[in-house]
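> this one's sequence-less:
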């Protein structure tokens, strides 16, 4: 097994080409998760869809992604890794073309689902290919290179999407994938090699029940997370039914995978304590990464009145910082710095970033005030991503690497979905609470309040409104500023809670047993 694993290690030009191919594919998949967000309004207009319908463009992609990710290792064995990887790129690229040509909302949703089925495989298989192409002692650097794609991707999506929508039209956010997909397909066929997996399963040995239960559990959970808040959670019968389906799906899936001879997802790989700990930390990382990326564009667009492109550009310094951090962290890992110390530093720095944002948020914060906190966020993400990923995969060998990468990939996506669902619910509930708390301050006997109302009333009268109309307009403006203030207060609370969550992780990370994160090189010859 060890020799077979070493036979996949590449050197020189081949390794460079394989690394570029894998990162291109990971970027394709991740940019497509966020690029759509800024084009939703345009799509709604041209396809005549409602707000609820258009949300399915994101939901369908996410559901397909999280269903396929845990199955990637198994599918690689069935079809051979290179074939499966190339087929996934082709499916993704063709589906991108079909998305751009969709004539109604449900066509677009169906093609987005197919695109998600191709895309989910790209992320995990790219990680496995990069990990196996580097010798054991350079695995930290391999994860750093992969991490640059994964962290930079979500941030590139909104400004790129904003630019394409502003200067062209929304189908171009899908067409941009086509040339990259064609190039990546050729490079994969020419350069990527498949490990020898042994016999393929016959059709009657395939774990069809496992696949069905996995799809039920993950698909239902993802739907509940995406639609829970807008459908008022458990007051909605569909959300209740799918929550029950998800819980039973999970229980039956775990039972099935542990008793079946050829499971579609090998749960036994989680016996590796590093991987088990790593999947939990990856979940929290996904929560923080996607959660904070989700709040900032909403805050800048809805409160500060920025354009989609400006909101996306704000996150670029953070991504550049993370990209610059990656090779430094890779080098530190190569020199023997333990992953747990770097990860603990990352969680602490993320707390500093969250607390800083909590302190500077106002209804009119300038972009220059957010620059340094976002740079700090970039440093924190770099310190978290590489050490957690290398820690998770550090003691795995052979085919277990692919299975481990699938678990961490799935947990990062689910962490993001949980993060966004919980944050939107929190914002909605906290908003109501802050509004209730703020209204008593608008007292009719408060001189400042009366002065403000009178000033607004006189302004409207001077524009030709009657006294009654001017007064009601003045109250509307006051009500609007209360709404704005309560929304900002709820965003501040979310940042504070995110920061506390990251701070709580620090002692747990430091408890990882000494040597757990070290790569075992004793068996390498």
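Yep, that arrived. No experiment lies behind these values; they were computed from the predicted model shown.

> only C-alpha atoms for contact and neighbour calcs from this point on.
Noted.

> how close does residue 132 sit to residue 261?
For residue 132, the distance to residue 261 (Cα to Cα, to the nearest Å) stands at 27 Å.

> more neighbours, these two?
Neighbour count, other Cα atoms under 10 Å: between residue 132 and residue 261, residue 132 has more, with 22 against 11.

> Residue 72 contacts residue 124, doesn't it?
Yes. In terms of Cα atoms under 8 Å, residue 72 counts as a neighbour of residue 124; the distance is 7.2 Å.

> which of these two has more neighbours?
Taking residue 72 and residue 124 together and counting by other Cα under 10 Å, residue 124 has the greater number of neighbours (29 against 26).

> quick one: the more buried one and residue 496, what's the gap?
Here residue 124 is placed at a distance of 32 Å from residue 496 (Cα to Cα).

> now do residue 360
Going from residue 360 to residue 496 by Cα to Cα gives 12 Å.

> Of the two, give the one with the bigger neighbour count.
Comparing residue 360 with residue 496 by neighbour count (other Cα under 10 Å), the higher total belongs to residue 496, at 20 against 14.

> Let me know the secondary structure of that one.
Under the three-state scheme (DSSP: H, G, I helix; E, B strand; the rest coil), residue 496 adopts helix.

> list the contacts for it?
Each residue near residue 496 by Cα atoms under 8 Å, 6 or more residues apart in numbering is listed here: 354-355, 358.

> Take this one as well and set it beside the first:
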């Protein structure tokens, strides 16, 4: 085996740690930061909300395509070169997003941003592992886990502050100085591994068909999940055709990677390992819960409770402050021998509790109760992320670890896409059901309904509105009240559904082999993890 580069120490070590975490955080922030600014972007560019949602879709499609190919791309270009190149691409694309003056220019740069960002997550994880000795790698996982959770959490907070105080383009410009600093520090302080110094690219087989099938299949699936609800699912011809393409290309990709080539771009044989398969399924649920909560909470806080974007973000801060030390605590507990399965169980229970508690809130819920619920969510994510990632790859052979880590990261993103698709569809359906139920209770001649309408009519008349317009306004106000109530009930149902996903998948935890990450296994992960 070739000698490994010297492990960074002292100041150099913490420069690598800060660089890796920062790169991972800005990548994940950009998965959610634009969500709170879509209305402003649409208005500024003169397009509809449906059209501007491509800003989110393009990034997600590029991201989920690149992540599983990260292992191959690092072998081909070398980890350091690929990492720095991805940071540069992400930074340039971020600047392009900021100055874009048309929708499709913005969408094109968002796609490029997603291509660059796809490498940052997995590669940063490998750099973190390389900066710590084997005995401290659970702590490295904990530090990296903070970035995984803080990114999607900080996104809406930061986005809300920018939208309320600055132009939407600053949601992208803020990446530029961070990206420049990360590229410079990576070039100066990250060492190449021996096998990166003289790469013989001619000897590396490029699985062209595998890459094509993966890009087409995963890209089509992501499009269907992201755009399905907005485009009325199978009433839209594009959704129909892309569903067919997904159903054909993904099975072909699996067959080709297992049978058709000796050097696959993604070694799916690793999925024969029970821990990786079960861990990947559980990671889908975690991704679903993480992205669903990031989507639902701001909508509930702003559309139902009436908070501003800034206030909505501020309520996330206490949970984030509690989550940071929790990740460090989990890392220390794992390093001292805590059963990873026990940690994941604690995280699962905490996250399910968050979902069920949120399903009991209403438009009069005080802010402090949101803070308590978000703290419980943060604890859950701290306990579930690090141990589950470690357990998913803990029983793999060293040569399979790059593929294992890429699959786990991809499944979290796919779980998030499923979460967004399910949430949007379920909210729409349940809103219609609840509205019908509420309207059915408003019978002509009903005393309470009549009293409420009369009170609203009189209130409008007292403001100087003529009698006819006051009656019309009262009925419109009643309609708005019903719509808001129906929407609130649909959000509560969706939180409850998310909790049920955690409950139903809970037995899968007991299929994981409860193998602790010993020093040798942790070192193997570090050597192979992107």
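The structure has been received and is ready for your questions. Computed from a predicted structure; not experimentally measured.

> okay, and the common contacts of residue 72 and residue 124 of structure 1?
Common neighbours of residue 72 of structure 1 and residue 124 are listed as 402, 406 (criterion: Cα under 8 Å, 6+ apart).

> burial measure for the counterpart of residue 137 of structure 1 in structure 2, as a count.
Under the alignment by TM-score structural alignment, residue 137 of structure 1 pairs with residue 135 in structure 2. Residue 135 of structure 2 is flanked by 16 other residues according to other Cα under 10 Å.

> Can you report how many residues lie near the residue nearest to residue 135 of structure 2 when sequence neighbours are not counted?
Residue nearest to residue 135 of structure 2 in three dimensions, not counting chain neighbours: residue 519, with 5.7 Å by Cα to Cα, 6 or more residues apart in numbering. By other Cα under 10 Å, the residues close to residue 519 of structure 2 number 16.

> And for residue 444 of structure 1, the neighbour number?
Other residues near residue 444 of structure 1 come to 11 when the count uses other Cα under 10 Å.

> residue in structure 2 matching it?
Per TM-score structural alignment, residue 444 of structure 1 is aligned with residue 444.

> Let me see the ranges of the strands in the stretch 101-250 of structure 1.
Here the stretch 101-250 of structure 1 has no strands by DSSP state E, counting those that start in this stretch.

> The one helix or strand residue 418 of structure 1 maps to: what's the following helix or strand?
Taking DSSP states H and E as the criterion, residue 418 of structure 1 maps to helix 399-438. Later in the chain than helix 399-438 of structure 1, the nearest helix or strand by DSSP H and E is helix 447-462.

> quick one: buried residues of that next one?
The neighbour-count criterion (16 or more other Cα atoms under 10 Å) identifies 453, 456-458, 460 as the buried residues of helix 447-462 of structure 1.

> Nearest residue to residue 421 of structure 2 in space, please, no chain neighbours.
residue 225 is the one closest to residue 421 of structure 2 (Cα to Cα, 6+ apart), at 5.2 Å.

> Residue 303 of structure 1 and residue 359 of structure 1, how far apart?
Taken as Cα to Cα, the span from residue 303 of structure 1 to residue 359 of structure 1 is 16 Å.

> Specify which residue of these two has the higher count of neighbours.
Between residue 303 of structure 1 and residue 359, residue 303 has the larger neighbour count (other Cα under 10 Å), namely 17 against 12.

> dump the residue contacts of that one.
Shown in contact with residue 303 of structure 1 (Cα under 8 Å, 6+ apart): 363-364, 484, 488.

> conserved subset of the residues you listed in structure 2?
Of the contacts of residue 303 of structure 1, the ones still in contact in structure 2 (both residues aligned by TM-score structural alignment, their matches' Cα atoms under 8 Å) are 363, 484, 488.

> So which of those residues sit within helices?
Using DSSP state H, the members of those that fall in helices are 484, 488.

> Now rank the kept ones among the contacts of residue 303 of structure 1 by neighbours and give me the top one.
Counting neighbours by other Cα under 10 Å, the top entry in these is residue 488, with 22 neighbours.
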